[in-house]
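Undergrad: Got a predicted structure plus its sequence, pasted below:
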Amino acid sequence: MDRGLQEIVDSLSLSLGRPVLIDDAELRPLAYSTQFGELDAVRTASILGRLAPDDARVALFAEGIRTATGPVHIPARPEIGMRARVCIPLVGAGRRLGYLWLFEEPAVNADELRLARAAAAEAAALVGPDADAQLIRRRHEQQLVTALLSSDPALAQAAAHDLEAEHYLPLRPLRVWVAAPASPAGEEWSAEALDRLRARLAAKQALCAELEQRLVCLAGERGSNAVLEALGALTSPRALIGQGDAAEALADAGTSYRRALAALRVAALQDSGIASWDALGVERVVTALPDAALEDLPEGLRRLLAGDQSLVQTLEAYLDHAGDVKRTAAALSLHRGGLYYRLRRIEEVAGVDLHDGEDRLLCHLALRLARLSPP
């Protein structure tokens, strides 16, 4: 007679005289026994919160468990409340389905590892069908997100209709979040981000996908804290996050997505790495302009932007202070004579008249464009 996961865990725990635990591929507990020994703080938090704590996830994945083909001995990390343990991957059809864990106090010997690997193989056969169904559902959700946020109104409307019929995203208003790594990152970064989002957000209460090399998440506004916490915990590199505006209907998700992309461009300039459409000012207009708009600026302005950056900083300070010489000089720690000299140089290089309102507007727009454009 076939055994369930809990029976596998309990039987192995009795045989080894130590706790045995099984997680899915996202480090969510599937089954665990407590007949022997004490659990550590990390495992207790995982069971209570139904997900491994962020610092433990980072530590465990850093040990290479995602790609390991056999048992991995993981040292203790007292600073995060994690005891030494052995990880036995659950693998099926070439895919990582989850992990079986044994605490290493005392050390796990070869015979115990043999029993644990046999139990992991048996557990993988049970977890596999669920993982297959989950993979199919994620592919379906990826297709729905791609269609819902496309520029084709017919595709977007059909996707919205399907999502409503399948009872997705019932909480309104909803928002769209877009995230990207702050510096170049591999595929594992995206996989970790998607894992975190899916683990933190209830099924059908959110949609997570990868679109145009960015992570996209749709969820009810009440789930915003969970989204920001999951993405904010990413490191090496950190995530830049753009938050769209609230939408009452799925048909409006495309607008929220477009505005989240605009906020993402601004997020790169924020210390927090996060920007929201609701908090944008003139950037709402500037982000709507293509990167190529810089090439359409007058030659003199382009020459100024590419040249002496002290002049660029002076121009920005002068315009931000509405042309007030006294306040601009104080902000730059410059004598007024030095400021007047720089302003004359700016006019000469850029070919503008800073007393002309239209030229000042053009200069300000050029500065904002230059800040938002990729290097």
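TA: On my side now, so go ahead. As the structure is a prediction and not an experimental result, all values here were calculated from the model. Numbering: from 1, shown residues only.
Undergrad: use CA for all of it now, contacts and neighbours both
TA: Fine.
Undergrad: okay, which residue of this structure is out on the far edge from center?
TA: G337 (48.4 Å; C-alpha atoms, centre = their mean).
Undergrad: Helix or strand: which one has that residue?
TA: helix 336-350 (DSSP states H and E).
Undergrad: right, and the helix or strand after that helix?
TA: With DSSP H and E, the next secondary element past helix 336-350 is helix 357-372.
Undergrad: ok so C208 is a helix residue?
TA: No - secondary structure of C208, determined by DSSP: H, G, I helix; E, B strand; the rest coil: strand, with no helix assignment.
Undergrad: so who does it touch?
TA: When contacts are counted by C-alpha atoms under 8 Å, 6 or more residues apart in numbering, C208 is found next to 141-142, 145, 194, 197-198, 215-218.
Undergrad: L148 too?
TA: Taking C-alpha under 8 Å, 6+ apart, one finds 155-160, 251, 253-254 in contact with L148.
Undergrad: Show only the entries of those found in helices.
TA: 155-160, 253-254 (DSSP state H).
Undergrad: Please indicate which of those are buried?
TA: Buried residues within the ones in helices among the contacts of L148, counting neighbours by 16 or more other C-alpha atoms under 10 Å: 155-157, 159-160, 253-254.
Undergrad: Against that first model, consider the following:
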Amino acid sequence: MRNEEVEDVVERVALRLGRGLSLEDLDGVLLAYSSNQSHADRVRVNFLLSKRVPADVGAWQLSHGIAAAVRPVVIPANEELGMLGRVCVPLLVRGFRVGYLWVQQDEDEVSATAILAQLPGVRDELDLLAALLLDSNTAESEHRRAREQLFLAACTADKAALGAVSEWPEVYQRGPWQVVTVLAAPGALPGAAAPLDAHRDPLAATLVQRSAGLQATIGVDDALFSAGASTHAVLLFRSSTGRASHETVLGRFHDELAKRTGLPPSSVIMGISEPFGAFRHLADAYRQSRVAAQASAVDPALGQLVDVRAAGVYQLLSGLGAEPPGSVFYRLLREHDRVHGKTGLLLPVLELLYDNDGAVADVAERLHLHRSSVYNRLGKIRALTGADPLSGRVRLELHLALKAARWATRPRL
């Protein structure tokens, strides 16, 4: 971090405002503070000494919505904490949250009105401060950005990039490896809006993915490298039989996305490739990890952490380019469900039945139905299609059509 330049800007803003300032990162760690202030409350004194926001103070500040704010937030005084009122100024670049600047009220001020009136006058300095923090962010340094681009090129089978990345110290002779794709997915309902809009601002989305991927893997020995694209993050792992490291990264990734976007995604999912021992297979492994993640996105029953082997029929569909299926039986049942709405749940019953090896009792329990209701719906399906949905060929057709319909809603990576 360019500490001196950041500290100079903080001092300059403090002088213009005539107030004490402190600058912290997204984790509540002190980055810089101003030297001039007529009075510092107990919270400020402790913060400057410990360099980190205490848990109780952090909880009080977060309770006022600073993690999602895009404009200054007034934080009222808290006598129990020994805290005067202050204003939190979120620092953002292209929607990417990089830190918080805190402006403390004076002892005799009963409101933050004067501070809010002063802030427009230092807008340029605040923008500069945000840009400095972004530039100093490890995930956005020029060196890091170049390495990520080279890694992503290797993932697309670029021969020169493959050769270069395979010689990196963190990669060389550390196989077998696995490729992992991590993304914020829509909720359980296919077609729900994704929490990160990569189409509206791909640059900002890429910044979020890069930083979340890097921060989520710090200190995880099995995670060798991370890179961010606009829709997802790509991680290189050392292959392992267990999934403890993957679960750790998955949880951290979720937290990092929430911290940087202000809104936690409905779910974060991870697709894992097969292990590979020759680095020339990196691109194949990357494709496998994408398919596994996409399968989880369209079929939440698979879970949030999915090995490509668990993706089942979606592995086949990924190679066929299958979009909404052309099955006549499927179209008949879909039209029936569309017309009858919640009273015509034929396809959900059928899919659960296929996924549960024909166990009617399990389907009835999952859907809170009596077994006779399940049998009645199977009878309705027979009547509509003129075929037995449990017979071999019809079952294969309908089960594949159901999964193809899900696959058509996958996130495009």
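TA: Yep, that arrived. It should be emphasised that the depicted structure is a prediction, and the values quoted were computed from it without experimental measurement.
Undergrad: Mind checking the TM-score on these two?
TA: Put the two chains on top of each other and the TM-score (TM-score structural alignment, normalised by the length of the first structure) is 0.66; 352 aligned residues with a C-alpha RMSD of 5.3 Å.
Undergrad: would you list the ones in helices among the contacts of L148 of the first structure in a markdown table and tack on distance to V91 of the first structure?
TA: What follows is these, written out as a markdown table (distance: C-alpha to C-alpha, whole Å):
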| residue | distance to V91 of the first structure |
| --- | --- |
| L155 | 37 |
| A156 | 37 |
| Q157 | 39 |
| A158 | 37 |
| A159 | 34 |
| A160 | 36 |
| A253 | 37 |
| G254 | 38 |
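Undergrad: ok, so of those, who is nearest A131 of the first structure?
TA: The closest of those to A131 of the first structure turns out to be A159 (C-alpha to C-alpha; 24.5 Å).
Undergrad: Report the contact partners of the closest one.
TA: With the criterion set at C-alpha under 8 Å, 6+ apart, A159 of the first structure makes contact with 144-145, 147-148.
Undergrad: Neighbour-wise, which one of those leads?
TA: Counting neighbours by other C-alpha atoms under 10 Å, L148 comes out on top of those with 27 neighbours.
Undergrad: In the second structure, what residue corresponds to it?
TA: Aligned against the second structure by TM-score structural alignment, L148 of the first structure finds its counterpart in A154.
Undergrad: if you go through the first structure in chain order, where are the helices?
TA: 5-16, 41-49, 54-62, 110-148, 153-165, 187-200, 224-232, 253-267, 283-286, 299-306, 309-320, 325-332, 336-350, 357-372.
Undergrad: would you list those helices in a markdown table and tack on distance to A179 of the first structure?
TA: Formatted as a markdown table, those follow (distance: least, C-alpha to C-alpha, whole Å):
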| stretch | distance to A179 of the first structure |
| --- | --- |
| helix 5-16 | 36 |
| helix 41-49 | 25 |
| helix 54-62 | 18 |
| helix 110-148 | 15 |
| helix 153-165 | 21 |
| helix 187-200 | 9 |
| helix 224-232 | 8 |
| helix 253-267 | 7 |
| helix 283-286 | 18 |
| helix 299-306 | 29 |
| helix 309-320 | 29 |
| helix 325-332 | 34 |
| helix 336-350 | 36 |
| helix 357-372 | 16 |
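Undergrad: now the closest residue to E11 of the second structure other than its chain neighbours: how far from V328 of the second structure?
TA: Excluding the flanking residues, the one nearest E11 of the second structure by C-alpha to C-alpha, 6 or more residues apart in numbering is S34, at 5.1 Å. From S34 of the second structure over to V328 of the second structure the distance is 71 Å, taken as C-alpha to C-alpha, to the nearest Å.
Undergrad: These two - which one has more neighbours?
TA: S34 (19 against 13).
Undergrad: Can you tell me how far that one is from V9 of the second structure?
TA: 10 Å.
Undergrad: Next: V298 of the second structure.
TA: 47 Å.
Undergrad: Could you measure from the residue farthest from the centre of the first structure over to L343 of the first structure?
TA: 10 Å.
Undergrad: Equivalent analysis for L144 of the first structure, please.
TA: For L144 of the first structure relative to L343 of the first structure (C-alpha to C-alpha), the value is 54 Å.
Undergrad: next one: R327 of the first structure
TA: 14 Å.
Undergrad: for A147 of the first structure, same thing?
TA: For A147 of the first structure, the distance to L343 of the first structure - C-alpha to C-alpha - is 51 Å.
Undergrad: How about A350 of the first structure?
TA: For A350 of the first structure relative to L343 of the first structure (C-alpha to C-alpha), the value is 10 Å.
Undergrad: try E26 of the first structure
TA: For E26 of the first structure, the distance to L343 of the first structure - C-alpha to C-alpha - is 57 Å.
Undergrad: Also Q309 of the first structure?
TA: 13 Å.
Undergrad: Pick the most buried one from the helices of the first structure.
TA: helix 253-267 (a mean of 24; mean count of other C-alpha atoms under 10 Å).
Undergrad: What angle do helix 357-372 and that helix make with each other?
TA: Orientation check (axes from the mean of the first three to the mean of the last three C-alpha atoms, to 10 degrees): helix 253-267 of the first structure against helix 357-372 gives 90 degrees.
Undergrad: Can you tell me what sits against helix 253-267 of the first structure?
TA: 148-151, 156, 174-179, 240-247, 273-277, 280, 283-284, 287-288, 372.
Undergrad: Among those residues, the buried ones, what's the ChimeraX command?
TA: In ChimeraX syntax, the buried subset of those is picked out as below (16+ other C-alpha under 10 Å):
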select :148,149,150,156,174,175,176,177,178,179,240,241,242,243,244,245,246,247,273,274,275,276,277,283,284,287,372
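Undergrad: ok, the nearest residue to P264 of the second structure once chain neighbours are set aside to A139 of the second structure distance?
TA: The shortest distance from P264 of the second structure to any non-neighbouring residue, by C-alpha to C-alpha, 6+ apart, is to A258 (4.1 Å). The gap separating A258 of the second structure from A139 of the second structure is 17 Å, by C-alpha to C-alpha.
Undergrad: same question, G386 of the second structure
TA: Taking C-alpha to C-alpha, one finds G386 of the second structure at 59 Å from A139 of the second structure.
Undergrad: Please pull up the equivalent of H370 of the second structure in the first structure.
TA: So H370 of the second structure corresponds to S333, using TM-score structural alignment.
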